[in-house]
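# A predicted structure for the sequence below; I have some questions about it.
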Amino acid sequence: MLREITESSWIVVVLAVVASLVIGGLLIIFADPAVAEAARYFFARPMDTFAAAWEAVSSAYTAMFRGSIWNYSGDTFVQQFRPFTETLTMATPLIFAGLGLGIGFRAGLFNIGAQGQIIMGAMLGGWVGFAWHLPVGLHLLVAVVASMLGGALWGFIPGILKAKTGAHEVIVTIMLNYVAANLLAYALSTDAFQRPGSDNPQSPVVDTTAQYPLILGESYRLHLGFLLALAAAFGVWWLMERSTWGFRFRAVGANPRAARTAGMNVSFGIIAVMTIAGGLAGLAGSAQVLGTEKALTAGIAGSFGFDAITVALLGRSRPLGTVLAGILFGAFRASGPTLQVAAQLPVDIVLILQSLIVLFIAAPPLVRFLFRLPTPTNEKVVAA
């Protein structure tokens, strides 16, 4: 099932997004008070209902566009362009974590632990950022490496348990998410992590020498982490498509028994995949603590680790697809405030759209049924 989901054709992925937007539009119509009022006299003046429905949907999706791509109502170019930079900023941790999860999916491992790996990466990188005082350049490098090592450690644990004891990676990674979250909550109550003079669970601000530089200046929050995420995507592409390790990872995912018969070390492959995936998720934590938030809080990881699962699936576990899916979900996140203010709709609409995308991505046959697409030959063979 995992292979079918991650190898779905691009047309199925695109249509899954389209179907989600259509159903989301219907939900917006049903929830809009103006549409409900016009529907009371539908048979007397039906066009009023259709006009109210169109106004509800168009205002919602226009607000999402203004909040994530281009705010044409802004007075200055900075105000107009800022939504797109916010989209890219929100997309950065999703791309990092989605790349790591994608590697695991292609290796036959369903890693649900990106949330905990992001937290551990943010904890270690943030601690280096505010507790160490190093020269410019070196400090950022050490903090980024620390974030990657924190996430890699949290990926190594389920990897070695899976390889050596057969423990299921889904269960282990889910449990480690809770361990990481509670470890962060405890750390923020200690003197080593708590901001001096404050009783709130937050760390000191990381030194400016450990912060990702802003790409477009002080007017925007977009930082160097986004370019690093693009570089990581290229690195993952090279690893999985051009390197011997990538071939072994894919072979293990396709058929572990055949890979073992061919002389491949399957246990090492599992450990390596989970460690690399954790390291990439740790970089997502660095994007948060060294770039966007600049301090550790209990919600530093948000829901990025869980959203990254959808990003990886939507991107078919391929680097380019993951980058594009990450930007799409970054747009969803960035559009939330504008959706609430301009369209007077709850931000839950965005969550519903994301959930619908997950539903359709997880059920390619459902998308093919809705749009009357032919069943691929390989599925016909399996069915036979």
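Arrived safely. Residues are numbered from 1 along each chain as shown.
# From now on I want contacts and neighbour counts done on CA atoms only, so please keep to that.
Fine.
# now the helix or strand containing Phe156, how far from the centre of its chain.
Counting by DSSP states H and E, the element that carries Phe156 is helix 138-165. The chain centre lies 18 Å from the centre of helix 138-165; the measure is CA atoms, centre = their mean, to the nearest Å.
# packing partners for that helix?
The contact analysis (3 or more CA pairs under 8 Å, 6 or more residues apart in numbering; DSSP states H and E) places helix 138-165 against helix 114-131, helix 169-187, helix 266-286.
# Export the ones you listed to TSV and append columns for distance to Leu359.
Putting those into TSV (distance: least, CA to CA, whole Å) gives the following:
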stretch	distance to Leu359
helix 114-131	20
helix 169-187	19
helix 266-286	24
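# Let me know which of those is the nearest to Arg333.
When the helices and strands packed on helix 138-165 are ranked by proximity to Arg333, the top entry is helix 266-286, at 15.8 Å, counting by CA to CA.
# between the following helix or strand past the closest one and helix 266-286, how big is the angle?
Where DSSP H and E defines the elements, the next helix or strand beyond helix 266-286 is helix 304-314. Helix 304-314 and helix 266-286 are oriented at 120 degrees to each other (axes from the mean of the first three to the mean of the last three CA atoms, to 10 degrees).
# in stretch 120-139, what's buried?
Going by neighbour count (16 or more other CA atoms under 10 Å), the buried part of stretch 120-139 is 120-130, 139.
# what about versus this one:
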Amino acid sequence: MKSKLKVTRSKRVKDNSENKHSHLTISLIAVAVGLLFAFLLTIATGRNPFDLLTALVRSMTGFNLQNPDSFNIMYVLNWFLNAVPIIMTGLSVAFAYRTGLFNIGGEGQIIAGSTAAAAVALLVELPPIIHPIACILAAAAAGALWGFLPGFLKAYRGINEVVICIMMNYCGMYACSWFTKVFLPIDPNTNDRTIAIMESAELKQVFSNSTSQFNWGFIVALIAVVLFWFVIEKTTFGYSLRATGFNKEAARFAGMKVERNITLSMMIAGALSGIAGALLILGIYRYGRIFTFFDNYGFDGISVALVGGSTGIGVLLAGMLFGLFKAASGNLQLFNIPKEISELIQAIIIYLVAIQYAIVLLLDKFNARKRKKKEIEEKPEGGNV
């Protein structure tokens, strides 16, 4: 009996590792095809594809291939800066997905978190180190509150969370804009933002002499990745949430509190997006915003979670990749290449990962032919062995 359990367990581990490797292979193929298509399109429009490569390499390394002696770390820091909020929203979507939910409400949760962080940063006086932490916690609470209603209605009324999340996005934008106008001090020179937040609440730049706004918010994102992995993979609480997502009735039969788990899953996902809003306010804008449109960080998080396979390290790498494309859009324009090229690359990557099952079938077919060819070559000429 024990030997059977060991065989089953080893087989399950092997299957999981194969799934991870196949998803990694698909993601790498998608990135390669996206870049190849971008180079071909650049050639088709009469531009130099080497300029596209130069813009991407410069955004990633700080070196200019056309002038190897030049180096500017600002480009690398801007890459990291662009990746931070996308990583956070990617973790938000991935957490919900791993627990059987689809969080498309990241935009509203980011706005709620941004407004809460701005309120604490403007109205509450605290010491320098404690102040940004308090702002981030307030943003997490606001994001969790914005994720509570979709989770609650899904758990206790069976209402699709996608519909509620989309509605909550717009409710968040208009409600938070009203709150900002009524309760927070507005900058009289613009009337479309608050005054600057207190200096004690700011997330300081890592390199004060740099022109980049890269700040300590990147550490918050890395901590979030580690906590995501630990909670989902290494705790009984995470196992309970994942079990609920896999099969609600089986989880209920095992004694798990299904409704509570669904609600908590959406609240935790909302908290992660809310923190992304705080990092934007405290580290980049440094003032409260009156929102009239979405920044699309929440929707970018869906793409990052998809490409990253909804794992902690996968979301981190996918977030860095998409952050690179966002940072490179400015460099592309310097070489007279439309910035939409970077968006096109992202779209192709997302599309290819979305149809991953078709790619898996093609890979399986290719591997089957390869194995068959190998068997024929190894087969003796005399016939059967």
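Good, I have the coordinates. Everything numeric here is computed off the predicted structure, so don't read it as measured data.
# After superposition, what's the TM-score, could you say?
Here the superposed chains carry a TM-score of 0.84, computed using TM-score structural alignment, normalised by the length of the first structure; 347 aligned residues with a CA RMSD of 2.5 Å.
# from the buried residues of stretch 120-139 of the first structure, which single one is nearest Ala232 of the first structure?
Among those, Gly121 lies closest to Ala232 of the first structure (CA to CA), at 15.9 Å.
# From Leu280 of the second structure, how far out is the residue most central in space within the second structure?
Among the residues of the second structure, the one closest to the centroid is Gly90, at 2.0 Å (CA atoms, centre = their mean). Computed with CA to CA, to the nearest Å, the distance linking Gly90 of the second structure and Leu280 of the second structure is 15 Å.
# The corresponding residue of the first structure for Tyr357 of the second structure: which element?
Alignment note (TM-score structural alignment): Tyr357 of the second structure maps to Pro365 of the first structure. Using DSSP H and E, Pro365 of the first structure sits within helix 364-370.
# Now do that helix: distance to the chain's middle.
Averaged over its C-alpha atoms, helix 364-370 of the first structure has a centre that lies 24 Å from its chain's centre (CA atoms, centre = their mean).
# now for it, which elements pack on it?
Helices and strands touching helix 364-370 of the first structure, by 3+ CA pairs under 8 Å, 6+ apart, are helix 10-31.
# got the buried residues for the helix or strand just after the helix it packs on?
Scanning forward in sequence from helix 10-31 of the first structure by DSSP H and E, the next helix or strand is helix 33-39. Buried positions in helix 33-39 of the first structure, judged by neighbour count with 16+ other CA under 10 Å: 34-36, 38-39.
# and the residues you listed as CSV, adding distance to Thr6 of the first structure?
What follows is these, written out as CSV (distance: CA to CA, whole Å):
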residue, distance to Thr6 of the first structure
Ala34, 41
Val35, 39
Ala36, 40
Ala38, 44
Ala39, 42
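# Arg3 of the first structure: which of these is nearest?
For the buried residues of helix 33-39 of the first structure, the nearest to Arg3 of the first structure is Val35 (42.4 Å; CA to CA).
# OK, contacts around the spatially closest residue to that closest one that is not a sequence neighbour?
Leaving aside its sequence neighbours, Val35 of the first structure sits nearest to Ala52 (CA to CA, 6 or more residues apart in numbering; 5.2 Å). Neighbouring residues of Ala52 of the first structure by CA atoms under 8 Å, 6 or more residues apart in numbering: 34-35, 38.
# Could you provide the residues you listed in CSV, with additional columns for distance to Glu7 of the first structure?
CSV is the format used below for those (distance: CA to CA, whole Å):
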residue, distance to Glu7 of the first structure
Ala34, 42
Val35, 40
Ala38, 45
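# Which member of the residues you listed is positioned nearest Glu169 of the first structure?
For Glu169 of the first structure, the closest of those turns out to be Val35, at 47.2 Å, with distances computed as CA to CA.
# before we move on, the earlier item: which one among the buried residues of helix 33-39 of the first structure gets closest to Arg250 of the first structure?
Closest approach between these and Arg250 of the first structure, by CA to CA: Val35, at 51.2 Å.
# how many neighbours does Ala284 of the first structure have?
Counted with other CA atoms under 10 Å, the neighbours of Ala284 of the first structure add up to 38.
# Next, find the distance separating the alignment partner in the first structure of Phe152 of the second structure from Met64 of the first structure.
For Phe152 of the second structure, the aligned position in the first structure is Ile160, judged by TM-score structural alignment. Computed as CA to CA, the Ile160 of the first structure to Met64 of the first structure distance reads 43 Å.
# got it, and Gly104 of the first structure?
From Gly104 of the first structure over to Met64 of the first structure the distance is 32 Å, taken as CA to CA.
# now Ile112 of the first structure
For Ile112 of the first structure relative to Met64 of the first structure (CA to CA), the value is 29 Å.
# likewise Ile103 of the first structure?
31 Å.
# and what of Ile357 of the first structure?
Applying CA to CA to Ile357 of the first structure and Met64 of the first structure gives a distance of 16 Å.
# and if you look at Leu161 of the first structure?
For Leu161 of the first structure, the distance to Met64 of the first structure - CA to CA - is 43 Å.
# Pick out whichever of the two has more residues nearby.
For Leu161 of the first structure versus Met64, the count of surrounding residues by other CA under 10 Å is larger for Met64: 27 against 17.
# and the closest residue to that one other than its chain neighbours, what element?
The shortest distance from Met64 of the first structure to any non-neighbouring residue, by CA to CA, 6+ apart, is to Ser335 (4.7 Å). Using DSSP H and E, Ser335 of the first structure sits within helix 319-342.
# What's the first helix or strand after that helix?
Criterion used, DSSP H and E; the element after helix 319-342 of the first structure is helix 348-361.
# that older thread, what residue in the first structure is paired with the residue nearest to the centre of the second structure?
Gly90 of the second structure maps onto Gly98 of the first structure when the alignment is built from TM-score structural alignment.
# who's in contact with that match?
Listed by CA under 8 Å, 6+ apart, the contact partners of Gly98 of the first structure are 281, 308-309, 311-312, 317, 322, 326.
# Next, the buried residues of the strand or helix carrying it.
Using DSSP H and E, Gly98 of the first structure falls within helix 77-106. Neighbour counts over helix 77-106 of the first structure (16+ other CA under 10 Å) mark 80-106 as buried.
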